[in-house]
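Engineer: structure, please.
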Amino acid sequence: MSNATDESSFSYICSNNDGDLTCAESCVGLEECQTCACATVAIDAGGPWGQFMDVLFGLLPVIVLVYVTVKKNPWPTTFSLPFAAVMLFFIRLMYYGSDVILTCGAVVLGLHEALSPISIIAGAMLLFETMEATKCMPYMMREMKALTDGHPISECMLIFCFAYMVEGASGFGTPVALGAPMLISTGHPKFESVIVLLIFNTFATVWGAVGTPIWFGFAGLATEEEFLEISYKSAICLAIAAFILVPLTLWMLVPFRVVKKNIIFIFLSLLCVVGPALGISFVSYEFPSLIGGMVGCGLTAILINFRLGLAPLDPEDMPERDPKEIGSVSSHSLVAEYYSAVNSNGLKVPADDGEDMPHKELESDKQENGMNEEPQEAPPILSNEGPSEEGVEANLKIATENDDDPEMTATGGDNNNESEIRPGTTHVNSVEDFVDAALGPRKPFGMAYLRELAGRTFPIWGCVLVLIITRIPQIGIRRYLTLQTPYFEIVFNTYGTFRLSASLVFQLIDILTFPNLNWKYELLYIPFVIPFFVISVATMVIYRKSMTETTPLKVFSVVAQRLYNPLIALLGALALVQLLLKVSTEAPAYILGTILAQWFRQGFVVIAPLLGALGSFFSGSTTVSNLTFGTIQVIAAESIGVSKTSMMALQAVGGSAGNGICLNNIIAACTIVGLNIGEGAILGKTYRAVFSSTTISTIVMLALFIRFK
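Structural biologist: Presented below is the predicted three-dimensional model:
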C-alpha cells in the first residue's frame, strides 16, 4: 500500500505489511502495537459527501448549541450542552466514520476532564462563602469604599487591575471567580457585574498562568524567540483594544456621562496596567499579566487616593445600587443577617424587583395605624463595641423587645429624638450601619489598622501569594506538585490503567485501550486544594469567633448544593470539547480548520482569531484553544504566505477574547454569585466585546506586522 499522504485530508490506521488489517489481532499489548513496524495506510478523514458537508456536519452541533442558548426561551445548559455532545457523538460515528473506541473514549475523557473546572468552581465558592461567614468580605468592601469614597469608576478599575493580576498567577477562569463577587459586593447588579468581569478577563488571558497558553499551547510549533514575538504582538493588540473597549464596558454599570467625566482616570489606570504588561512582553512571555496587574493595583490605588483624574460625582450621577447586595454574595453574609433580622422583627423587606425600600410600611398599614406621615420602623440596636461572642443575634433581640415602644420607634428625621437613644447603643437605619456595628468602628491609620487590614484581607492576598509561589517555575515548588512519578497503578481492563503518583497526580492511561488517550488531574496544582481549600480552612480557624451565624459544616453544605447544575452542564461541555479535539487529523476541529484554510486563503487572517475564540468558547481555556488550532494556524500561514508568529498571535488573542463567551466561565461565575439566568442572556452581551476585540486585533496586526508575499 502507498505511504503517500496529505495530512490536511487524511489520518492513519495500522496495517501489516501484507495489507491485511489484522495486525491488532496479533498484538500482545498497547506498547507493542504503538511501536510495531506496521505500514502506514492513508484513509480519508472526512465524510463521504465532500468538504462542504464536512464543514456543515462539523459545525451543526455548534449551530444548534448557539441557537438554543440565545433564543427567546433558551434551553438550560444542563440540557443543551449534553444534547450537543450527543449530536456530535453520532455525527462522528455515522458521518465521519470515526473509530468507535476513539469516539467513546473521547466521551469518557471529557467526563473525567470536567473534574478540573468543577473543582475550581467549588474552591472559589468555598473561599467566598468563607469570607462572608467570617466577615472578611464586608470588611474589605468597607475599606474599598473608604478608599474610593463610593466612586464606581475607581471601584471598577481597581477590580480590573486585581483580575489582571490574578490571571497572571492562576488562569483557569479564577479572575472572574474572584472579581465578580467583589464587584457585586459593592452594590452593583449581579447580571451586569458578571458581564463586566467576563469582558475584563479577555485582556490578559493571552498569557494565562505564567505564560502557559504560549509556551505550552504552542509547544513544538515555535522557538523561544518566536514565543517572544507572539507575546509582544499580542500585547500591542490587546493594549489598543483595552483603551477602546474598557470605557465602553464600564458604561454597563454607570451612565456614559460619568465615564466621559472620568475618562482621564480610566486611561491613566489602564496605562498603569497595560503599560508595564506591554513592556514586559518584549522580554518575557510568562509574567506580563502578573507584573502588569501588580503594578496596576498599586498605582491605581495611588491615583484614587490623590483623586487624579477622578471627577466628583453629582448625586444624580450615582448609579443605582441594590442595598441587598452591598457586601454580600452569600446567604451567610452580614447583609443576609440584616434582612433576616428585619423579617423576624416584622419589618417590611423590599421586593426582589427593588421597587419597595426597607423600613417603609405598606400604605394599608399606615391607614390602619391612623398615621398621616410615613413612620420609620424600629431598627436593630447594636453595641458600638462590635460583635460579641454571641454575635449580633443578642443585640437584635433588644430591638425586637422595643418594637412596641413609640419612643424607640421614632428615628431618622427628628433630631429631638436623639436624646431618647440609650447610652452605648446606636440606631441602625441601613445595611451600611448594620455592617459597621457588627465589624466595629474603623481604626485610625496605624499599626492596629495595618494588622486588621492584613488579617481581614488574608483570604485574597494569601491566595495570590500561594498561586505565585506554586506557579513560577524558578521557585521550584511547581514541579513537586506535578510529579507523575513515582506512582502505583491499577489496571481496569479495557477501561484503562489508573495511576496515582506521590504528588497526588491522578491519571487514566490508554482510555478504552485507545493508545495515548489519557486523562490527568493534578490535585495539588489545580487551584482547588491549593490555595482555595487551604486558605478557606485557615481563615475559618483564624476568624472562628466571627462565625456567629453559621458553622464550617453549613458553609461546605451550601457549596455542595450549588454545584449540582454546573456539574451536569460541565460534563456535557467537556464531552463535546473532547469529541471536537480527539484525535490528530481525525478530529472534527482539524478537519474544519484545514478546509476553511483552503477556502479562505489570505482571507483566513480574518478567520484566525475567530477560531481562537471558538476554541475558548467550548474549552474555557486559551491554552486548549492554542493546542487545538495552533497547528492549523501555522499551516495556513505558510500556505498563504503570512508571518507565522503574527497568525499565532491572532490565534492567542482570539483565544483570550473567547474567554468572554466561554460557557465554562459563564457557568462558574453565575454559580459563584448565585445568579439564576440563562447563559444566552449573558452571551448576548459579551459577544459584542469579543468580536470587537478580535476585529481591532486583526486591524492592528494587518497594519503593523502581517506581510503578504
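Engineer: going forward, measure contacts between C-alpha atoms and count neighbours the same way
Structural biologist: Fine.
Engineer: around the nearest residue to Pro473 once chain neighbours are set aside, how many other residues sit close by?
Structural biologist: The shortest distance from Pro473 to any non-neighbouring residue, by Cα to Cα, 6 or more residues apart in numbering, is to Arg479 (7.4 Å). Using other Cα atoms under 10 Å, Arg479 has 16 neighbouring residues.
Engineer: structure for this one too, so we can compare:
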Amino acid sequence: MALFVSIFPIVLLIYLMVKRNALPSYVALPWIAVVVLIIQFVFFGTDISIVSANVTSALVAVQTPITVIFGAILFNRFSEVSGATDVLRRWLGSINPNPIAQIMIIGWAFAFMIEGASGFGTPAAIAAPILVGLGFPPLKVAMLALVMNSVPVSFGAVGTPTWFGFGPLHLSDSQILEIGSMTALIHTIAALVIPLMAMRLIVSWTEIRKNLIFIYISIFACVIPYLLLAQVNYEFPALLGGAIGLLISVLAANKGIGLSKVENTLDNSGVSKSELVKALFPTGLLIGLLIITRIHQLPFKALMNDATTWFNVQLGSLGLFEVSQGLIFSLKNIFGTPVSASYKLLYVPALIPFVVAVLISIPVFALTTTKTKDIFMGSLKQTKNPFLALVGALIMVNLMLVGGDQSMVKIIGKSFAHATGEYWTYFASYLGAVGAFFSGSNTVSNLTFGSVQVSTAEITGLSATLVLALQSVGGAMGNMVCINNIVAVSSVLNIQNQEGTIIKRTVVPMIVYGVIAALVAVLIIPIFFNV
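Structural biologist: Just a heads-up that it's a prediction; the model follows:
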C-alpha cells in the first residue's frame, strides 16, 4: 500500500500531461502537489509543521530555477531586440547553410560546452532560440535540445552532479574519479546513437545519412576529449570537451567536410567582422562570466559561495533569516523544524551571468530606455506560468522526500531495487531518470537515490562505483523528460501547453539510452575496470 500511494502521484502526473486534451504543467503540477500533501497528512500522518516547513522551503527554492529562466528569457529577448541574434543567424548561414551543420554546431557542441560551464538547463535556453531564429520549428527544437543535452549533464556545472551529488556518501576522491570515468565511458558510447535520434526529431533520415561524416566528426570532437579528461578529472570533461568540439565543428563546417551541399537561403550578406564581433559580444561575455565564476582555482567561486554569516534575524516562528558574506539568503529552522532553504544570489546563473551580461551590453547596442523597459517587463510576464509549474513541482518533490528512509521517494527506489535483485545493473539508470524527472536535476537525483543505489549494490554484491555511475547516467538521460527542463525550454521559446507532446517524443530516446547504459555496464566496463 505504501508503494501504491507513493507512486500514484507520479503516475497521475504523467497521465494528466500526456492524455488527450492534456493539462498544462502550470495546472497539473500544483494539483499533484495538493495530492501529495493530502497523502502526507492522511496516509503517513506527517506533522503539520513538517509539511508547512517543506512547502515554505519549496517557495524559497523555486527562486533558483525561476530566476535562471527569467535570466535566459531576458538575454534572448535582448539578443532579438538588439539585432545580435539576426547577425548571428546570418553568420551561421555563411559558415555553412546546411541545417545539419547548424544543428550540430549549436544544438550539440555549443550546448555541450554551456552545460559544462553552467548546467541548470541553461544550454537549451541559450541554444534553442538561435536554432528557432535560423528557421527551425520551435516545438521540434525544444525536443531536440532536451535530447541533445544529455551526454554532458553528469559533468555539468563543472562536475556538480558527480562531486556534489554523491557528496553525502563520503566517497574517497579515487572512488569519485572512478565513477566519473565509468560515467563518461557510458555517455560516450551512448553518444554514437543519441544525437542521431535527436536529429531525427527535426530532419529526415535521408538528410542524416547524407551528412553522417560531419555528424560524427562533431560528436567525436566533443566526446573524445571528454572521455580522456574524465580519466583524470571529474570537473572539466564537459566544459573543455564542448569547447574543443565547438571549435572543430565550426572549422569542419566552414570547409564543408562531410556535409552535402545546400543552397544558402539565409541572408548572409553584409556581415562584417565588426558586426560579428559586436553580435558575439553578449554571448562571449555570458560564457566568460560563467567560466570564471565556476572554476574553483579562481577566487570568484569561493567568494560567491561564502557561507560565513554577515547578519541574521529571527522572523518569529517562521525561522531564522540569514544573509552570508557571499550573499546567500537562507531561511533556517523553518517553523521550528530542521528544514532550511537558501538562494545563492551571486552563484545561481541568473543575476550573473544573464542579467549582468544584458546590463553591460545595453550601452554597447545603444538601446533606448523604452526598449530596455519592454525587454525586462516582457521577460517578467513570460515567467508567470513557469513559476506556477515550478512551485508545484518543488512542493511535490519536497513532500515526497519527507520521512528519510521511509519517504515516498525511498519507498519507490527500494521497491524497484529489491524487485530486480542481482539484475539491478539493467535497471539502475532508470531509477536515476525517475529522480531527474521529478526533481529536474541530475544532482538532486544523485543526492536522492545515491544511498539507495549503494545499499542495493551491497545487498546484491554488485560494484558500488558501477551502480553509482549508472545512477549518474540515469540522472543525465532523465533530463530529456524532466518537467523543469521542459518548462524552461518551452518558456524561452514561448511554446504553450505542449509539455505532454514533448514527453511522448523524448521518452523514447531516454529508454534507448538506458538500454545502452545497461549493455555497456555488463559488456564493456568489466574489460576496463575491476568490477
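Engineer: what does the TM-score come to for these two?
Structural biologist: TM-score for the superposed chains, counting by TM-score structural alignment, normalised by the length of the second structure: 0.96, backed by 527 aligned residues with a Cα RMSD of 1.8 Å.
Engineer: re the thing from before, surely the residue nearest to Pro473 of the first structure and Thr485 touch.
Structural biologist: No: between Arg479 of the first structure and Thr485 there is no contact under Cα atoms under 8 Å: 11.1 Å.
Engineer: the residue nearest to Pro473 of the first structure matches what in the second structure?
Structural biologist: Under the alignment (TM-score structural alignment), Arg479 of the first structure maps onto Ala302 of the second structure.
Engineer: am I right that that match sits in a helix?
Structural biologist: Yes: checked against DSSP: H, G, I helix; E, B strand; the rest coil, Ala302 of the second structure lies within a helix.
Engineer: helix or strand: which one has the counterpart of Val55 of the second structure in the first structure?
Structural biologist: Under the alignment by TM-score structural alignment, Val55 of the second structure pairs with Val107 in the first structure. Here Val107 of the first structure, judged by DSSP states H and E, is contained in helix 100-113.
Engineer: what sits against Asn494 of the second structure?
Structural biologist: Asn494 of the second structure makes contact with Gln382, according to Cα atoms under 8 Å, 6 or more residues apart in numbering.
Engineer: over to Phe311 of the second structure?
Structural biologist: 322-324.
Engineer: distance of Ser274 of the second structure from Met477 of the second structure?
Structural biologist: Note on Ser274 of the second structure: its distance to Met477 of the second structure, by Cα to Cα, to the nearest Å, is 40 Å.
Engineer: hang on, the earlier thing: quick one: the match of Val55 of the second structure and Leu580 touch, right?
Structural biologist: No: in this structure Val107 of the first structure lies outside contact range of Leu580 using Cα under 8 Å: 10.2 Å.
Engineer: need the strands for the stretch 301-450 of the second structure, in chain order.
Structural biologist: For the stretch 301-450 of the second structure, applying DSSP state E, counting those that start in this stretch gives strands covering 309-314, 320-324, 328-332, 341-344.
Engineer: between these, which one is closest to Gly284 of the second structure.
Structural biologist: Closest to Gly284 of the second structure of the strands of the stretch 301-450 of the second structure, according to Cα to Cα: strand 341-344, at 23.4 Å.
Engineer: now do that closest one: which range of the first structure does it align onto?
Structural biologist: The aligned range for strand 341-344 of the second structure is 519-522, by TM-score structural alignment.
Engineer: so who does the equivalent of Leu579 of the first structure over in the second structure touch?
Structural biologist: Alignment note: Leu579 of the first structure maps to Leu399 in the second structure; criterion TM-score structural alignment. Leu399 of the second structure makes contact with 36-37, 40, 51, 54-55, according to Cα under 8 Å, 6+ apart.
Engineer: need these in CSV with neighbour count and distance to Leu3 of the second structure, can you?
Structural biologist: CSV is the format used below for the contacts of Leu399 of the second structure (neighbours: other Cα atoms under 10 Å; distance: Cα to Cα, whole Å):
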residue, neighbour count, distance to Leu3 of the second structure
Val36, 24, 13
Leu37, 19, 16
Gln40, 24, 13
Val51, 21, 20
Asn54, 27, 21
Val55, 22, 23
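Engineer: ok, so of these, who is nearest Val339 of the second structure?
Structural biologist: Checking the contacts of Leu399 of the second structure against Val339 of the second structure with Cα to Cα, the nearest one is Asn54 at 6.8 Å.
Engineer: doesn't Val339 make contact with the closest one?
Structural biologist: Yes: using Cα under 8 Å, Asn54 of the second structure is in contact with Val339, at 6.8 Å.
Engineer: rewinding a little: identify the residues contacting the nearest residue to the match of Val55 of the second structure once chain neighbours are set aside.
Structural biologist: Distance criterion Cα to Cα, 6+ apart; nearest residue to Val107 of the first structure, sequence neighbours excluded, is Ala575 at 4.9 Å. Going by Cα under 8 Å, 6+ apart, Ala575 of the first structure touches 82, 85, 106-111.
Engineer: map Val277 of the second structure across to the first structure for me.
Structural biologist: Mapped onto the first structure by TM-score structural alignment, Val277 of the second structure lines up with Ala454.
Engineer: find the nearest non-adjacent residue to the aligned partner of Val444 of the second structure in the first structure, please.
Structural biologist: Under the alignment (TM-score structural alignment), Val444 of the second structure maps onto Val624 of the first structure. Distance criterion Cα to Cα, 6+ apart; nearest residue to Val624 of the first structure, sequence neighbours excluded, is Gly217 at 6.6 Å.
Engineer: hang on, the one you found in a helix?
Structural biologist: No: using three-state DSSP, the secondary structure at Gly217 of the first structure is coil, not a helix.
Engineer: OK, contacts around the corresponding residue of the second structure for it?
Structural biologist: Gly217 of the first structure maps onto Gly165 in the second structure, with residues paired by TM-score structural alignment. Taking Cα under 8 Å, 6+ apart, we find Gly165 of the second structure in contact with 442-447, 450.
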